[in-house]
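1. predicted coordinates and the sequence they were generated for:
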Amino acid sequence: MHRFKELEIWKRSRIFCSNVYDLTSKFPQSETFGLTNQLRRASVSLPSNIAEGSSRSSNKEFSRFLEITLGSAYEIETQLLIAFDLNFIEETEMDDLLKELQEIIKMVSKFKTTLKQA
């Protein structure tokens, strides 16, 4: 079992989630149950799946939760691009979040690889 609160990927995912909440608070009211909700749910999924996976008894099970985390990350990437297409966010806002998201994806992928080797 891993201590998720000590994992850098969990810490960065949690901060990323807060940044998504800040960003989506500026979306149009009409998007409350649309893109705002989708982005928030997917961003909450990042640290949540890392935490849940860390409680599992095997690295194989933890690895499965990291796969789900990666799926949520790519979902977020798509949703940020759509938000940009709809002029809900500026290009710089999108670029900043996508850059951080790519770093999280790399970290999760690398960590997943180390679990398979253990």
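-> Received, thanks.
2. going by C-alpha atoms from here, please, whenever you check contacts or count neighbours.
-> Fine.
3. secondary structure class for the closest residue to A83 other than its chain neighbours?
-> Spatially, and ignoring its direct neighbours in sequence, A83 is nearest to I89 (6.1 Å; C-alpha to C-alpha, 6 or more residues apart in numbering). Following DSSP: H, G, I helix; E, B strand; the rest coil, we place I89 in the coil state.
4. and I89, how many neighbours?
-> By other C-alpha atoms under 10 Å, 18 other residues sit near I89.
5. mind listing the helices for this protein?
-> Taking DSSP state H as the criterion, the chain carries its helices at 8-24, 35-54, 59-85, 91-117.
6. so for the last one, what gets flagged as buried?
-> By that I understand helix 91-117. Buried residues in helix 91-117, counted by 16 or more other C-alpha atoms under 10 Å: 94, 97-98, 101, 104-105, 108-109, 112.
7. alright, now check it against this:
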Amino acid sequence: MKFKFEDLIILQKGMNLGEEMNALAYKFPKEELYNLSSQLRRASDSIALNISEGSILQSGPEYRKFLGYSIRSLAEVVTCLHKAKRRNYLSEENFDIFYKNCFDLMNMTIAFRNKIKY
């Protein structure tokens, strides 16, 4: 037995991204613990959390709203990645990998949101 949302590819990718960002954030310097590290972890976790929370709603517009929250959180993660790269906490190569994952998930989430009826 499982919930319908557990089979969503965007949820699985969001969960994976959250774990990757969590691991990355713990590599940042200790002075970032309550700043960039925390922000990155919260934003990346919010992606999957909003996908699953929105999926239990009966209304299309409400579900679209929660997917919008996920998209905004993804944009926040991308900004955190840029900050991390500028502060030399992240190599260009790793930045490119994470950036592509975010880009792909963003496009998938937008496409999924666009298919939900009002």
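-> Yes, it's here. Here the structure is a predicted model, which means the values were calculated and not measured.
8. drop the TM-score for these two in here.
-> The TM-score (TM-score structural alignment, normalised by the length of structure 1) is 0.95; 116 aligned residues with a C-alpha RMSD of 1.2 Å.
9. returning to what we had before: so what does the residue nearest to A83 of structure 1 match up with in structure 2?
-> In structure 2, the residue matched to I89 of structure 1 (TM-score structural alignment) is L90.
10. surely its match and C80 touch.
-> No. Taking contacts as C-alpha atoms under 8 Å, L90 of structure 2 lies outside contact range of C80: 10.7 Å.
11. report the separation between the residue nearest the centre of structure 1 and T92 of structure 1.
-> The residue lying closest to the centre of structure 1 (C-alpha atoms, centre = their mean) is L46, at 3.8 Å. Distance of L46 of structure 1 to T92 of structure 1, given as C-alpha to C-alpha, to the nearest Å: 22 Å.
12. likewise K60 of structure 1?
-> As defined by C-alpha to C-alpha, K60 of structure 1 lies at a distance of 38 Å from T92 of structure 1.
13. same thing with I50 of structure 1?
-> Separation of I50 of structure 1 from T92 of structure 1 (C-alpha to C-alpha): 28 Å.
14. repeat for N59 of structure 1
-> Look at N59 of structure 1 and T92 of structure 1: by C-alpha to C-alpha, they are 37 Å apart.
15. pretty sure S91 of structure 2 sits against K85.
-> Yes. S91 of structure 2 is within contact range of K85, at 6.5 Å (criterion: C-alpha under 8 Å).
16. looking at the two, which is more packed in?
-> The neighbour comparison of S91 of structure 2 against K85 (other C-alpha under 10 Å) goes to K85, with 15 against 11.
17. any figure for the gap between the more buried one and N107 of structure 2?
-> To N107 of structure 2, K85 of structure 2 is 23 Å away according to C-alpha to C-alpha.
18. same check, this time on L49 of structure 2
-> Look at L49 of structure 2 and N107 of structure 2: by C-alpha to C-alpha, they are 18 Å apart.
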